[in-house]
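1. no sequence on this one, just coordinates:
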């Protein structure tokens, strides 16, 4: 293998586009690994870690674009760079929207499109706050996909947006649906009467998809960014979003989603909700259960929260297929597993989906570990092997610094899956496959060869390897959800109908071995 480097001075491409380009470059014939990224210190560190760092990269400036490729020695580097540049050209052509005009500043874009009222910010974190201020100054709502923005900058931006009556979604906001338009990672769902405020991207996607499945729709899905309910930020965006949905005549029911908030912030949110004239469903993942109050409904799992919301919106629960757990299947799988196959390994692209499965397992088992665990005793650090029941969020910062999100590039998860599948103590491998805007065109398909080989190898060794797959998507998404499910079941994997059911099935399958 040989490493080839190309530096393009003063060439900026946003992080979302770079993630997609890196994924496509890694699929080129002869390429072992490729990174296309801005020459920030963080990205340079990533290139060091994967062995793609050179003196040229060290000398590159933050404003420079780096193309780093490790490929077979027989490959001509110039031809490789031509292929990558062609990918970049195709991306620009596909990105052309209402005109061929491209705007280099928010100010010129707003002047040319005066009816525009929202800006999506996806630039390196050190520039993101500056661009968000420009957008707010031009009376634009902001969705900030960028992360690595300081807490102080986040507070200042949200205070400015509040003063101007604008939304400041983010930083690190991955999902929104505004006026039935999905932004960043989102699923195509019908318009309806349920408004969602989410400090969790895939959690918001899961609720929106279940609402769609149960026959209702989403009026607005407003993201807040993952830190919004921290003590420092104080729920600024969630409070403003509740106000917005309260004033929206199309919203009849409100759903709030977050990982466990800071206690002082939770009380602040509840004080606001108690004043609401609309029913509110709260799914704070992993929080201590609370009794329902008048007009306020607390749910501990995703499907239950969505079901509560649609019934409050007027849908008859008795008319719905709520997909109860398949109890005969649980008995069948338990009987197939050897006594030593005691453990679950959850490999997730969605952080909240990982959280829900992890908390479900923790209700039954004490030996549950994760890279997103909140207690040091059960925290797995980057690169550490799995222990007992392990749940990994491949979308966490340590996996995505300088690399595409796993919803786009599954390579990190594939490598870990291959490791976990040969462990004789593993009974169940649980995975999510997220469809919709921004996600991989065939997330199940890229895993099929590895899943098939793993099951065949396990069978040859006298083991049954149970693979559970959950496909998060709707019949309206660009990826065909029925095809995705068929690919799972065709290789003998179990399809779970929701995130909630996926976690429950995984837990119940291994209970016999754990007792």
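-> Arrived safely, thanks for sending. Model, not experiment: these values are computed from the prediction. Numbers count the residues shown, from 1 in each chain.

2. switch to C-alpha atoms for all contacts and neighbour counts from now on
-> OK.

3. give the contact list for residue 167.
-> 141, 142, 143, 158, 161, 237, 240, 241 (C-alpha atoms under 8 Å, 6 or more residues apart in numbering).

4. for residue 173, same thing?
-> Contact analysis of residue 173 by C-alpha under 8 Å, 6+ apart lists 143, 144, 145, 146, 199, 201, 223, 224, 225, 226.

5. my guess is the third one meets residue 174, correct?
-> This means residue 145. Yes. Between residue 145 and residue 174 there is a contact under C-alpha atoms under 8 Å: 5.7 Å.

6. state the distance from the nearest residue to residue 382 once chain neighbours are set aside to residue 304.
-> Distances taken as C-alpha to C-alpha, 6 or more residues apart in numbering put residue 398 closest to residue 382, at 6.6 Å, once the chain neighbours are dropped. For residue 398, the distance to residue 304 (C-alpha to C-alpha, to the nearest Å) stands at 32 Å.

7. then residue 72?
-> Taking C-alpha to C-alpha, one finds residue 72 at 51 Å from residue 304.

8. check the secondary structure at residue 192 for me.
-> strand (DSSP: H, G, I helix; E, B strand; the rest coil).

9. hmm, it is touching residue 219, no?
-> Yes. Proximity of residue 192 to residue 219 meets the contact threshold set by C-alpha under 8 Å, at 5.0 Å.

10. so what sits against both of the two?
-> 250, 251.

11. more neighbours: these two, which one.
-> Comparing residue 192 with residue 219 by other C-alpha atoms under 10 Å, the one with more neighbours is residue 219, at 26 against 19.

12. before we go on, here's another structure to hold up against the first:
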């Protein structure tokens, strides 16, 4: 075995670029493992965990670029490194001659006076500093970076609030501003539904369902996942609501989040009385009574939120294809499963998609476990070992530390999928496939060999393996939505038409009755 190590001092690349490059590097022929990352302590810990750390790598500084390639022979590792160098070159030359580069936010702001928004994706250790510079230059900020302290987040959001600017993030993965998708986003038609989301894939799902129901999106403002915690207090969601309330193109406002802190939820709901537009509230697991009392429109699921928003925006409900749940299909699949096949195993790239299916399962079953549970009682003892009904968010920090997000590189769940497929107690494996800007160019294609293999092995054992897939995207997305669905169907995967329907179908498939 040969390991090629190259250290480039004082050579900075943002985390999103390096994640993408690492994904491509690991696909080079002959590569057993490739790591392309900045020399942060977190990234060095990843190298320690996989047995690739050396004294020279231990000594690198945070501003140094590390390239580590492990292959079977010296020749293969050298060839792979040469290919990686080409990837860096392609990245810098494929964008076109019109691109202008600036070394700092200050210089960019001075030379582009019409700019009003900065998208920041740097190592978390430097992210707050760069976001502060952008705000001081009167730029709205979308902060993709994570690993930013909550104290810095509060300070940044207070500064933005005082200046009348948006501070989306940290750890904000999704936004659509002025019909332009930022970071992870789907291509949807422009319209009059505005979204404020403390969850990335939840916001994407609602934007996609609005598009599917014939509507369109005016703006999608992300807040970052911690915005509705007790400490942060919903600063960005409240400012987002006010921004959409003042936006002439927005006719209906939708709020989407995982369960917020109770005091913050009350604060957000109280703001509805000041909105001159209908507000649809989809807080997963939230209370209908509280929302209605505040003057909002309650939505239990993302699908219901999108439908209500489109109708409130003026669509004729009788003309909308609501993608009704296929009840005969539930009975058909139940008939294929043995009495022992009684559990759901949800393997998700999207955290809110995981949450939605998990909460729907919890309405029927008590023994629902996760790495992101509602209560600590149902937290998995070992995230690598499922218990009863299990729902895994592969985008959670424990899975993405020093690694690409599964929407960028979906290979992280393949081994877990094969593990679950061998379990005779599993009734259905549920998976999401997220397409759109920033996502893998063929997320279904990555999983397809494993799906086919698992199906074949289950058939040899005389066991039906039910795989339920949901593709989050639109026909406008570059990955070709129809092609992704067709690939799944060709492998015998059952297709759900929405995140909500995916959760309802999964829980129905394994229902055994009295």
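-> Alright, I've got the coordinates. Keep in mind that what you see is a predicted model, and the values were worked out from it rather than measured.

13. which neighbours do residue 145 and residue 174 of the first structure have in common?
-> residue 184.

14. please enumerate the strands of the stretch 1-150 of the second structure.
-> Using DSSP state E, counting those that start in this stretch, the strands of the stretch 1-150 of the second structure run over residues 2-8, 31-38, 65-71, 117-120, 140-143.

15. now the angle between strand 65-71 and the longest helix anywhere in the first structure, please.
-> Longest helix in the first structure, counting residues (DSSP state H): helix 77-94. For helix 77-94 of the first structure against strand 65-71, the angle by axes from the mean of the first three to the mean of the last three C-alpha atoms, to 10 degrees is 130 degrees.

16. residue 345 of the first structure sits in which helix or strand?
-> Assigned by DSSP states H and E, residue 345 of the first structure belongs to strand 343-348.

17. who does that strand touch, helix- and strand-wise?
-> With contacts taken as 3 or more C-alpha pairs under 8 Å, 6 or more residues apart in numbering; DSSP states H and E, strand 343-348 of the first structure sits against helix 351-362, strand 389-393, helix 411-421, strand 426-434, helix 499-514.

18. for the residue nearest the centre of the first structure, which non-adjacent residue is spatially closest?
-> The residue lying closest to the centre of the first structure (C-alpha atoms, centre = their mean) is residue 350, at 4.0 Å. With C-alpha to C-alpha, 6+ apart as the criterion, residue 350 of the first structure has its nearest non-adjacent residue at 5.5 Å, and that residue is residue 202.

19. that neighbour contacts residue 352, doesn't it?
-> Yes. Here residue 202 of the first structure lies in contact with residue 352, judged by C-alpha under 8 Å, at a distance of 5.7 Å.

20. that older thread, what's the average distance of the strand holding residue 345 of the first structure to the second structure?
-> In the superposition against the second structure, strand 343-348 of the first structure averages 0.6 Å from its aligned positions (mean C-alpha distance after the TM-score superposition for the first structure).

21. just want the angle from that strand to strand 426-434.
-> Relative orientation of strand 343-348 of the first structure and strand 426-434, computed by the same axes, to 10 degrees: 20 degrees.

22. what are the contacting residues of strand 343-348 of the first structure?
-> Contacts for strand 343-348 of the first structure (C-alpha under 8 Å, 6+ apart): 354, 357, 386, 388-395, 413, 417, 420, 425-432, 506-507, 510, 514.

23. over to stretch 451-469 of the second structure?
-> With contacts defined as C-alpha under 8 Å, 6+ apart, stretch 451-469 of the second structure is touched by 333, 336-337, 418, 421-422, 427-433, 488, 491-496, 502, 506.

24. stretch 7-23 of the first structure too?
-> 34-38, 56-57, 60-61, 63-67, 87-88, 91, 122-124, 146, 403-405, 408-409.

25. likewise for stretch 121-131 of the first structure?
-> 14-16, 106, 132, 142-149, 153-154, 157.

26. about what we covered before: residue 478 of the first structure: which of the helices and strands packed on strand 343-348 of the first structure is closest?
-> strand 426-434 (11.7 Å; C-alpha to C-alpha).

27. sec struct for residue 224 of the second structure, please.
-> Applying three-state DSSP: residue 224 of the second structure is coil.

28. report how many residues lie close to it.
-> By the criterion of other C-alpha under 10 Å, residue 224 of the second structure has 28 neighbours.

29. let me see the contact set for it.
-> Counted by C-alpha under 8 Å, 6+ apart, residue 224 of the second structure has contacts 168, 169, 170, 171, 172, 173, 197, 198, 199, 200.

30. hmm, 10 Å instead?
-> Contacts for residue 224 of the second structure were tallied using C-alpha atoms under 10 Å, 6 or more residues apart in numbering; they are 142-146, 153, 167-174, 197-200, 236-237, 257.

31. now do residue 67 of the second structure
-> The contact partners of residue 67 of the second structure, taken as C-alpha under 10 Å, 6+ apart, are 4-8, 22, 34-39, 57, 81, 84-85.

32. so which of the strands of the stretch 1-150 of the second structure is the most surrounded?
-> Mean neighbour count (mean count of other C-alpha atoms under 10 Å) peaks for strand 140-143 among the strands of the stretch 1-150 of the second structure, with a mean of 26.

33. and that strand, how far from the first structure on average?
-> With mean C-alpha distance after the TM-score superposition for the first structure, strand 140-143 of the second structure averages 0.2 Å from its match.

34. I am finished for the moment; much appreciated.
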